[in-house]
Structures are given as structure tokens and as C-alpha cells.
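Q: this one's structure only:
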């Protein structure tokens, strides 16, 4: 699905909701044992690769970045929205946060040991996903670990309001794990695991663990 101007729309929309978003989700992870478990597995896999920098791409107000840091990872956050980065720096002053786009990451080749895209690919239209995955592949070192979280399902929906009633103009794209796994295979990743989580009726989250091949499998 092609969505003209999606980067600008996403940036503007999340600038508007940044403070409300942070307030609404600040303690959400404490109520999500499955998500904490998935993040713990990601952290274990990163440590098995010798630790090193971990990018939380699409970090929003930094709550997941801070959690990764609390479990011992050298985590930093990147987000398209300057307002989100401002809130992240306010709430987590000891951590590193940068404004940037997943379609053009300002990071060196082979820089990261881990990369997390936690429900941040959901606004990327189909015809731009390959660009983002190519960037993820470029910045991950061989053997580097990636975790994607996303809304599982089919179809796209225009979101015009959210997080405190502020206006938004972003498409939310739902995708089946096998579809994303196929994209990852095309992008040169090795998929390690696909998971789904149903926290409420008619709500389904998808999670995929993958790595950039280095000639051996992850432990």
C-alpha cells in the first residue's frame, strides 16, 4: 500500500500526541508479562553475541529503551518525532536519544549488536518496508540480533485521533507474521522465531526474532 507523505504525517502526528502518549503508556510494560518475557529473550540473545550497542528504532518516549537499559543492554533510542525525543530525554536523562528515520539511519555499517523495532513498522507502507529492512541489515553487524513487534492481522486503517484525543493522520498496517518473515528472508535475514500474542479479544500482536547471518546460528 503506497501512502504519499507518510513520513511527514507520522512525524507531525506523533509530535502532537507525544506528551499524552508518554503519560498513557508510562507504566504499561509493568502490566505486560508476555512482553517483558519477549524483551528478556531479546536481551539474552544480545548478550550471547557479546553485548554492544542496541538501537530501539521508533522508540517514542523511550520507555522500552529504558527497560532494555535496566536489564543490562547498551540501549539507545531513535525516533522520527522530535517531540517524542524531547519527552524521552526528559523522562530518561541518562540515556541517549536521537531524532532519525528508520529509512535512513545515521549509523555506521555493522555498528549494532541488537536492533529493536517495537510496533514502529506499523506505519511504514508496504512499498517502503524493504527500505527500512535494508537499513536494519546494514547497521547490524554479522550475527546481530533483531526483534520486530507489530500488529498482526490483515488490512490497513487510517488513524485520525489518538492518545488523549489529539488529531492524527497515520495509517496503521496489520501484517501476518509469515508475510513479514518472507520480507526478512528477502532482505538477507535469518528468521529464528515467530510468535503471536492475544492479550484481549480481537487484539493480536506479532513478534519475530531474526539475525543477520554470520555463518553460524545463534545459541
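A: Received it, and whenever you're ready, just let me know what you need. In this text, all values refer to a predicted model and were calculated from it rather than measured experimentally.
Q: okay, CA-based contacts and neighbour counts for the rest of this
A: OK.
Q: Show me the helices in the chain, by range?
A: Defined through DSSP state H, the helices belonging to the chain, from first to last, are 6-25, 33-48, 63-70, 82-91, 126-139, 177-186.
Q: Could you dump these into TSV with distance to residue 149 and mean neighbour count added?
A: Conversion of the helices of the chain to TSV gives the following (distance: least, CA to CA, whole Å; neighbours: other CA atoms under 10 Å):
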stretch	distance to residue 149	mean neighbour count
helix 6-25	16	18
helix 33-48	10	16
helix 63-70	12	20
helix 82-91	19	21
helix 126-139	14	19
helix 177-186	10	16
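Q: Second structure for comparison follows:
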């Protein structure tokens, strides 16, 4: 693991408990996210759904609560520990978006909500290629991210010392990376931040693995 990935892992290990407390209920006020997750569930048609960058497992909990078999993957061992403790209806694995701990074609669908924002620009393409590997042909991927071109480095987060970069991304650029990795983008959506969220605009892409 490179130094950048180690910084991300260490930072999320540090804030894991507080993150779970502050973010764990966020889907309650995110109607758009819930609607898009509902599309993912329908597309999965009873197959296994991967939650990539699952954090404390709150999205996995929602998916499992709506009948899905879910496997969550996160770079942070502490996040995975919390997820296993709090979300017993899902399975969780420690792993990296660049080397997912999953078999070829294991998943019917995947979500990556605000997890690709911690990748360096040259890591997006290999990460999407890795997601394609673990999806079955025709499987869908839902990606969300903060919109823009800036990189924000956080060295203090909720009173904890961290060292992590947040890469804001442009919808078109992410769509291009997905296309090059073997996905067809079917839905593009952007929205303003909600009062309960950090004040950033948000982007969503729903893409399908080509044969």
C-alpha cells in the first residue's frame, strides 16, 4: 500500500467512532440517494450488492433492510470492525478499491458513495477496472462524489488529527474513466448540498458493465 492510501486508512481509523455517530443516519434525509439505491436493488435482481468504501456500514444496513445480500468493503480496519458490530445482516471485508477482496463476477451490483474521492487522479481508471472485474456482465455501479476540481486536505476532523485529501471531481471526467474501464454510463445527475450535509454540490453516475 502506498503512502497516500495509508494516510486515508489511518485517518478513517482515527475518526471511525465519531463518523459512525454523525453520518450513520444520513440516509434518513437523503431522498435522492435512497431512490438511486432502490434502482440498484432492482437491477441486482436478488444478487449480491457490494458497498465499496462502506465506512461503518450504514448504506449496507439500508440495502440489507430492503432485502439485499450485501458485502461491504472498506480500507479502514476500524470502520470494518464497527460495521460488523453494528450491521449483523451484512458481510464486511477489509480491502482496497485498487485490489478488491472479491472474486471475478461475484457481485450483481455495486455502490461507491463518496469513496472514489480519496483516490489520486491516476488511480480512478484502475479502480473502475477493478470494480468491473468483480461485477457480473450487465451489473450496475452507482458512484457519487463532490463536484469540482479542487483538492481539500484535512489535517483536523471533528477534533481529531488526520491527514487525508478529498478530491472533488467533474461528472464528465468520471464518466470518461468509467467508459474507458468498460462501463456504459446510463444516468448522470447533479444536485446541491442539503442543509444537513457539507456545503458541496454532488454528482452521481449510474453505469453498467458492458459484456
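A: Perfect, thanks for sending it. All values derive from a computational prediction rather than experimental measurement.
Q: thinking again about what came up before, which of the helices of the first structure sits closest to residue 213 of the first structure?
A: helix 126-139 (9.8 Å; CA to CA).
Q: Give me the aligned partner of residue 123 of the first structure over in the second structure.
A: In the second structure, the residue paired with residue 123 of the first structure according to TM-score structural alignment is residue 118.
Q: Report the contact partners of that match.
A: Listed by CA atoms under 8 Å, 6 or more residues apart in numbering, the contact set of residue 118 of the second structure reads 8, 164-167.
Q: From the rest of the structure, what touches the longest strand belonging to the second structure?
A: With DSSP state E applied, the strand covering the greatest number of residues in the second structure is identified as strand 135-146. Strand 135-146 of the second structure is touched from outside by 36, 40, 43-44, 104-117, 167-169, 200-211, with contacts defined as CA under 8 Å, 6+ apart.
Q: How much space separates the aligned residue in the second structure for residue 44 of the first structure from residue 65 of the second structure?
A: Here residue 44 of the first structure is matched to residue 42 in the second structure, going by TM-score structural alignment. As defined by CA to CA, to the nearest Å, residue 42 of the second structure lies at a distance of 14 Å from residue 65 of the second structure.
Q: same thing with residue 128 of the second structure?
A: Remark: distance between residue 128 of the second structure and residue 65 of the second structure (CA to CA) = 27 Å.
Q: list the contacts for the residue nearest the centre of the first structure?
A: With distances taken as CA atoms, centre = their mean, the first structure has residue 117 as the residue nearest its mean C-alpha position (1.6 Å). Listed by CA under 8 Å, 6+ apart, the contact set of residue 117 of the first structure reads 56-59, 146-149.
Q: looking at the alignment, what does residue 206 of the second structure pair up with in the first structure?
A: Taking TM-score structural alignment as the alignment basis, one finds that residue 206 of the second structure is matched in the first structure by residue 209.
Q: What's the local residue count around the closest residue to that match other than its chain neighbours?
A: Excluding its sequence neighbours, the residue lying closest to residue 209 of the first structure (CA to CA, 6 or more residues apart in numbering) is residue 147, at 4.7 Å. Residue 147 of the first structure is surrounded by 23 other residues when neighbours are defined as other CA atoms under 10 Å.
Q: The second structure: which residue goes with residue 147 of the first structure?
A: When the second structure is aligned by TM-score structural alignment, the residue opposite residue 147 of the first structure is residue 142.
Q: Distance-wise, check its match relative to residue 21 of the second structure.
A: Distance check for residue 142 of the second structure against residue 21 of the second structure: by CA to CA, it reads 24 Å.
Q: and what of residue 38 of the second structure?
A: As it turns out, when the distance is counted by CA to CA, residue 38 of the second structure lies 24 Å from residue 21 of the second structure.
Q: returning to what we had before: identify the residues contacting the match of residue 206 of the second structure.
A: Contacts of residue 209 of the first structure were listed using CA under 8 Å, 6+ apart, and they are 42, 145-148, 191-194.
Q: Same question for residue 69 of the first structure.
A: Contacts of residue 69 of the first structure were listed using CA under 8 Å, 6+ apart, and they are residue 75.
Q: how close does it sit to residue 118 of the first structure?
A: Look at residue 69 of the first structure and residue 118 of the first structure: by CA to CA, they are 15 Å apart.
Q: now residue 196 of the first structure
A: When distances are taken as CA to CA, residue 196 of the first structure and residue 118 of the first structure turn out to be 14 Å apart.
Q: neighbour count winner among these two?
A: For residue 196 of the first structure and residue 118, the more surrounded residue by other CA under 10 Å is residue 118, and the numbers stand at 19 against 16.
Q: Just give the closest residue to the more buried one, not the sequence neighbours.
A: The shortest distance from residue 118 of the first structure to any non-neighbouring residue, by CA to CA, 6+ apart, is to residue 149 (4.6 Å).
Q: Just give the number of residues close to the one you found.
A: The number of residues packed near residue 149 of the first structure is 22, by other CA under 10 Å.
Q: likewise the one 4 residues further on?
A: Counted with other CA under 10 Å, the neighbours of residue 153 of the first structure add up to 16.
Q: got a list of what it touches?
A: With CA under 8 Å, 6+ apart as the criterion, the residues that contact residue 153 of the first structure are 174-176, 204.
Q: next one: residue 211 of the second structure
A: With CA under 8 Å, 6+ apart as the criterion, the residues that contact residue 211 of the second structure are 137-138.
Q: roughly how far apart are it and residue 133 of the second structure?
A: Taking CA to CA as the criterion, residue 211 of the second structure is separated from residue 133 of the second structure by 11 Å.
Q: hmm, who's touching stretch 70-88 of the first structure?
A: The contact list for stretch 70-88 of the first structure (CA under 8 Å, 6+ apart) reads 10-12, 14-16, 18-19, 22, 40, 43, 46-47, 51-63, 65-66, 68-69, 95-102.
Q: No further questions, thank you.
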